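**Student:** Just need the structure, nothing else, for what follows:
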Amino acid sequence: MAFSSRLSIYLIALGAFSLGMASYVTAGLIPLITSAFLVSDAMAAQLVTAFTLAYGLISPIAVALLPGNQQRTGLIIALALFVVANVASALAASFAMLVAWRALAGVGAGVYLALGIAASATLAPEAQRGKAIAVIMGGMASGTVLGVPLSLLLAEQLGWTSAMWLIALLGATSLAGLYLKLPDIPAAPYVSLWRKLPILKHPATLTILAVSLLGAIASLGMYTFIAPFMAASPSGETASIALYLWVWGVGGILGSFLIGPIVDKSQGSRVVLVIMLLLAVSLISLPVAASLHPWLALVPISLWGAVGWALQVPQNNALMRVRQQHGDGNLAVALNESALYLGSAIGAAAGGLMLSSALPVWILAVSASALAAAGALVQLTMGPRSH
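**Tutor:** Model prediction:
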C-alpha cells in the first residue's frame, strides 16, 4: 500500500477516534450540563437522542444524495460540519441551541464514518481492504474506550465544554491532514437517488444488515445493562463497574484491530458466522461466570467486547463487495451504521421492559445470547457466499 494511502487511512481513523468520543461522552456530561443550563437529567439526556437520531436517520439520506464524483469533497465537508458543530456546542448560549448543534454533529459524524470506511476500502488494495476498515473501526473503538474517560476527566477539571473543545481539536487535526493529504477518490458510477432505492430490496444486502441489527441488539443492548447485571450478581459484591466497562472496551479495541488480517485471508461469511457464535457463547456464559465469582465475569465480557466490535469489519467489507458494482457501497455502509444505532435503541428499550417486569436480570444475557444465535442462523442459511 502506498504511503499516501496509508497516511490517509490513519488520518480518517483519527477522525473516527474523535467521533467515538462524541458518540458516547455526552451521557457522562449530563450532570455537568444540567447544572450549566438548569435542566433536568431527562431533558439533558435528549442531547444523546438528538445525536443518535440524526446519525442514524439523516446521515443515510445525506449519503444517498451525494454524487458519486464528490466522495472526497463529501468526506471533508462532513468532518468540517462535525468540527464546527462541536465548537458551536461548546459556545452554545442556550440548551435549545445545544440540542440543535448535537443533532448537526450527529449528521456530520454519520456521513463521515460511512464515507471514511468507503474511502479506506477504495484506497487500500483489495487484499488489504479488511485491514483498512479495521483501522477505522479500531479508531472509533479507541475513541470510545480511551477518549471518553480522558474527556470526562478533563471536563471534571475544566468544565463540560472542555470535552467538546478536545473533540473539535482532534477532528480539526484530522480535517487539516485529510484536506492536504487525501488523494482523489475514484468516482463511483453515477446512480440517481431513485435507482439507489432498490438497495433496500437486495437480498444479500438485507441479510448483512439483518445480521448487524441482531448483533447490535444483542451486544450494544446488553452493554446498557452491565451495571445492573453485575450489581445483581448472586456471588456477592462486585468491583467497581468501571473495571468491567474497561475490559469490554479493551476487548473491543483488540477485536477491531486484529480482525482485519483475518478478514483479508478468510472467507468473510465464515468469519461473521464464527463471530456471531462466539457472541452467543460469551453472553450465555456471562450469568454462569458471574454467579461463581464477579472476577470470572471478566472473561466472557472481554470476549463479548472483542467479537461485538469486530463484527462490523467483515460486515462493512461485505457490503462494499456486494454493492461495488452498483456504485452505492457508501450508502450501504451508512445503512449498516444506522442498523447499529437502531439495534442499540431496541436492545435498551427491550431490556428496560424486562427489568420493569421484574424478570430476573440473568434473562437479559440469555435473551441477548438467543438473538446472537439467531443472527448466526441467518448468516448460516442466508448469508452471501461471495465474500
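**Student:** make it CA atoms for all contacts and neighbour counts henceforth
**Tutor:** Fine.
**Student:** Could I get the full set of helices for the stretch 101-250 of the chain?
**Tutor:** 129-142, 148-158, 161-181, 193-196, 203-223, 226-231, 241-265 (DSSP state H, counting those that start in this stretch).
**Student:** to compare against the first, here's another:
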Amino acid sequence: MPFALYLLGLAVFAQGTSEFMLSGLVSDIARDLDVSIPVAGHLTSAFAVGMVVGAPLMAVLSRRFSRRSALLCFLLTFLAVHIVGALTTSFAVLLVTRVVGALANAGFLAVALVTATAMVEPDAKGRATSALLGGVTIACVAGVPAGALLGEVWGWRSAFWAVALISVPAVFAIARAVPAGGADVTGPSVLGELRVLRGPRLLVTLLLGALVNGATFCAFTYLAPLVTDVTGLGSGGVPVILALFGIGSFVGVAVGGRIADVRPVPLLVFGSLALLAGWALFALTAAHPVATVALVLIQGALSFGVGSTLISQVLYAASGAPNLAGGFATAAFNVGAAVGPLCGGLAISAGFGYRAPLWVSAVLVALALAVGGVGLRRASRVALGAP
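**Tutor:** As a prediction, the model looks like this:
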C-alpha cells in the first residue's frame, strides 16, 4: 500500500476521535456552558446529520478542485472549527462548529475513499479501503479513551485542542504525499454519476451497508449500560470493553481488507451469518462476563470486517461515478450510525432492558441477509438470461 494511504488514515483517526469522543465529554460541556445534558447531547446529533447531508454534497462540490486541494481544504476547515470550539464560551457557537466540522469530515472521507482506491491497482480497492478505515478503528481503541482521559484531567476543551493538534501533521503530510492532479473536468458529469449511482447492485450494497452499520452502532452505543447493569462489571470495566471492541474492529478491517478483493461474496455471506448468530448469542449470555468479553471482541471484528467490505464493494460497483461514490458510501453508513442507536433507544424506552439493542442489532443483520439474498438471486437470474 502507498505510504500516502496511511497519512490519509492519520487524518481519519483525528476525525474519528472527534466524532466519538463526545460520549465521554457531554456532562462536562453541559456543566461548563450552562446547558442541560440532553441539550448538550444535540452536539452528537448535529454531527451525525452533518455527516449524512455533507458526504454527497461535499463530494459534488469537490469536483471543481484537485483531490489534494479538496482534502487540504476539508482538513484545514476541520482543524479550524476545533480551535474555535476549544475557545468558545457559547453553546450555540459550539453547535455550529460541530455541524461545520461534520461537513468537513464527510467531505474529507468521501474524497479520501476515492483517492485511496485511485492510488492502488483496480483489484485492490478492499485493501485500500481497510488501510484508510484503520484510522477509525484506532480512534475507537485509543483516540476516544484518550479524549475522555484528557477531558477528565484538563477539561473538555483539551480534547478539542488534541484533535486540532493531531490534524496538523496530517495537513503537511497530505500536502507533500498526495498527488496533486487537477480538477476532474473530463470525467462524467454530476448527472452521469448520479445515473450510475441508481444502479440496482449499488443501491442494494448501500442499503446493506446502512443495515450492517446500524446494527454495529446500535450495540456499540449501549455497551456501557449493558456492561454495568447486565454483565455487572462495574463502571471500571466499560473502558476495557470499549477498547476490546475497538481492537476487534481493527482486526476485522485488517483481515477483511485482504479477503474483500478476492472472495467478497463468501466473506459477506458467512460474515453476516456469524454476525447474526453472534448478536443473538450476546443477548442471551450478556450476564456472563467471560461471554461478554469474548463476544465484544468477535463482534467488533465481524462488524467492521463486513462493513469495510461493503464500502469497497460500493466503490467497485460505482466505478462510473469516481467522484460521488465515496460520498454516497459515507452517507449510507452514517444513516446506519444514526438510525441504529435510535432503534436501540426506542427498544430500551419500551421497557425491554439493555439487552434489547443486541436483539435489534440481530434483526438489522437479518434484514441485511434477506436483502442480500434477494439481490443475489436477482443477479443470478439476470446472469442466466431469465426475464
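**Student:** Just name the most buried of the helices of the stretch 101-250 of the first structure.
**Tutor:** Most buried of the helices of the stretch 101-250 of the first structure, by mean neighbour count (mean count of other C-alpha atoms under 10 Å): helix 129-142, with a mean of 28.
**Student:** Need the counterpart of Gly147 of the second structure in the first structure.
**Tutor:** Structural alignment (TM-score structural alignment) places Gly147 of the second structure against Ser151 in the first structure.
**Student:** And for Ala274 of the second structure?
**Tutor:** Ala274 of the second structure maps onto Leu278 in the first structure, by TM-score structural alignment.
**Student:** Look at its match and say how many residues are nearby.
**Tutor:** 22 (other C-alpha atoms under 10 Å).
**Student:** one step back: the match of Gly147 of the second structure: what's its closest spatial neighbour, skipping adjacent residues?
**Tutor:** Ala163 (4.9 Å; C-alpha to C-alpha, 6 or more residues apart in numbering).
**Student:** quick one: contacts for the match of Gly147 of the second structure?
**Tutor:** 21, 25, 162-163, 166 (C-alpha atoms under 8 Å, 6 or more residues apart in numbering).
**Student:** Kindly report the same for Val230 of the second structure.
**Tutor:** 286-287, 354-355.
**Student:** and the gap between it and Pro357 of the second structure?
**Tutor:** 13 Å (C-alpha to C-alpha, to the nearest Å).
**Student:** average offset between the helix or strand hosting Leu295 of the second structure and the first structure?
**Tutor:** According to DSSP states H and E, Leu295 of the second structure maps onto helix 289-317. For helix 289-317 of the second structure, the mean deviation from the first structure after alignment is 1.6 Å (mean C-alpha distance after the TM-score superposition for the first structure).
**Student:** buried sites along that helix?
**Tutor:** The neighbour-count check on helix 289-317 of the second structure (16 or more other C-alpha atoms under 10 Å) flags 289, 292-293, 295-317 as buried.
**Student:** What range does the helix or strand that it is followed by cover in the first structure?
**Tutor:** Using DSSP H and E, the helix or strand that follows helix 289-317 of the second structure in sequence is helix 325-347. The aligned range for helix 325-347 of the second structure in the first structure is 332-354, by TM-score structural alignment.
**Student:** who touches that stretch?
**Tutor:** 52, 55-57, 59-60, 63, 110-111, 113-114, 117-118, 199, 205, 209, 212-222, 224-225, 316, 319-320, 323, 364.
**Student:** same thing but at 6 Å, please
**Tutor:** With C-alpha atoms under 6 Å, 6 or more residues apart in numbering as the test, stretch 332-354 of the first structure has contacts from 56, 60, 114, 209, 213, 216-217, 220-221, 316.
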